[in-house]
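>>> Let me see the structure of the following:
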Amino acid sequence: MSWVILIGAGIMEVLMVIALKNSESFKNKKWSVIWFLLSLASLFLLSLAIKDIPLGTAYGVWTGIGAMGSVVIGMLFFGEKVSIQKIILITLIIISIAGLKLV
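Here you go, the predicted model:
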């Protein structure tokens, strides 16, 4: 169950980055509040996950999901350049997350 919670924390982090982008440097109050709530949700879920998952593993997976997710969201919805290098690096993050789960 802790791994499901950790994945949820990572997803909240990705959503938090989307809200941050839409907050326009915290000028848009609605998106700024959404960012704040998602930040709290992400950190709360991470805090639950580290009760059963080692801190280094949990943090690595959490940041990996956030990094990978934000790159994918950027390419799909914010017009960021798609490149083979990005795809390869995202794949390496996925492999790293799987490796952390296995060890």
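>>> Every contact and neighbour count from this point should use C-alpha atoms.
Fine.
>>> Assign the residue at the greatest distance from the centre of the chain to helix, strand or coil.
Ranking residues of the chain by C-alpha distance from their mean position (Cα atoms, centre = their mean) puts Lys27 at the top, at 22.8 Å. Recorded secondary structure, Lys27: coil (DSSP: H, G, I helix; E, B strand; the rest coil).
>>> how close does it get to Gly74?
Using Cα to Cα, to the nearest Å, Lys27 is found at 20 Å from Gly74.
>>> quick one more, to check against the first:
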Amino acid sequence: MAWISLIIAGLFEMFGVTMINKLQKERNWQSLSLLFLGFGGSFLFLAYAMKTLPMGTAYAIWTGIGASGGAILGMLLYGESKDWKRLVFIGMVLSAAIGLKLVS
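As a prediction, the model looks like this:
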């Protein structure tokens, strides 16, 4: 259950990062509320996962999901560069997170 919570925390992190971009474009209470919801959910599920998982592993995977997911969402939703080198490094971050799961 801790690993599922950690993945959910990473998805909330991705949502929160997306809401930062939305807040920059639309300064309103709805965008701000969604931003707090995203990061609040992220921290809540991360804290739950860290009751079982080692802090270093949980934090590394959480940030990996958030960073990679944020970059991928930027490419899909906001027209950011899809250069092959960028995709290789995103793949490296994800493979490192999977590696941490395998050795934990």
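>>> Any chance you could compute the TM-score here?
Once superposed, chain against chain, the TM-score is 0.95 (TM-score structural alignment, normalised by the length of the first structure); 103 aligned residues with a Cα RMSD of 1.2 Å.
>>> I'd like to know which elements the stretch of helix or strand Glu13 of the first structure belongs to is packed against.
In the assignment (DSSP states H and E), Glu13 of the first structure maps to helix 2-22. Under the contact definition 3 or more Cα pairs under 8 Å, 6 or more residues apart in numbering; DSSP states H and E, helix 2-22 of the first structure sits against helix 29-49, helix 55-77.
>>> Using TSV, lay out those helices together with distance to Gly99 of the first structure.
Compiled in TSV, those are given as follows (distance: least, Cα to Cα, whole Å):
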stretch	distance to Gly99 of the first structure
helix 29-49	17
helix 55-77	10
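>>> who's in contact with the residue nearest the centre of the second structure?
Closest to where the C-alpha atoms of the second structure average out (Cα atoms, centre = their mean) is Gly66, at 1.8 Å. For Gly66 of the second structure, the contacting residues are Gly10, Leu11, Glu13, Met14, Val17, by Cα atoms under 8 Å, 6 or more residues apart in numbering.
>>> Kindly provide the distance from the second one to Tyr78 of the second structure.
Taken as Cα to Cα, the spacing of Leu11 of the second structure relative to Tyr78 of the second structure amounts to 18 Å.
>>> So between those two, which is more surrounded?
In terms of neighbours (other Cα atoms under 10 Å), Leu11 is the more surrounded of Leu11 of the second structure and Tyr78; the figures are 21 against 12.
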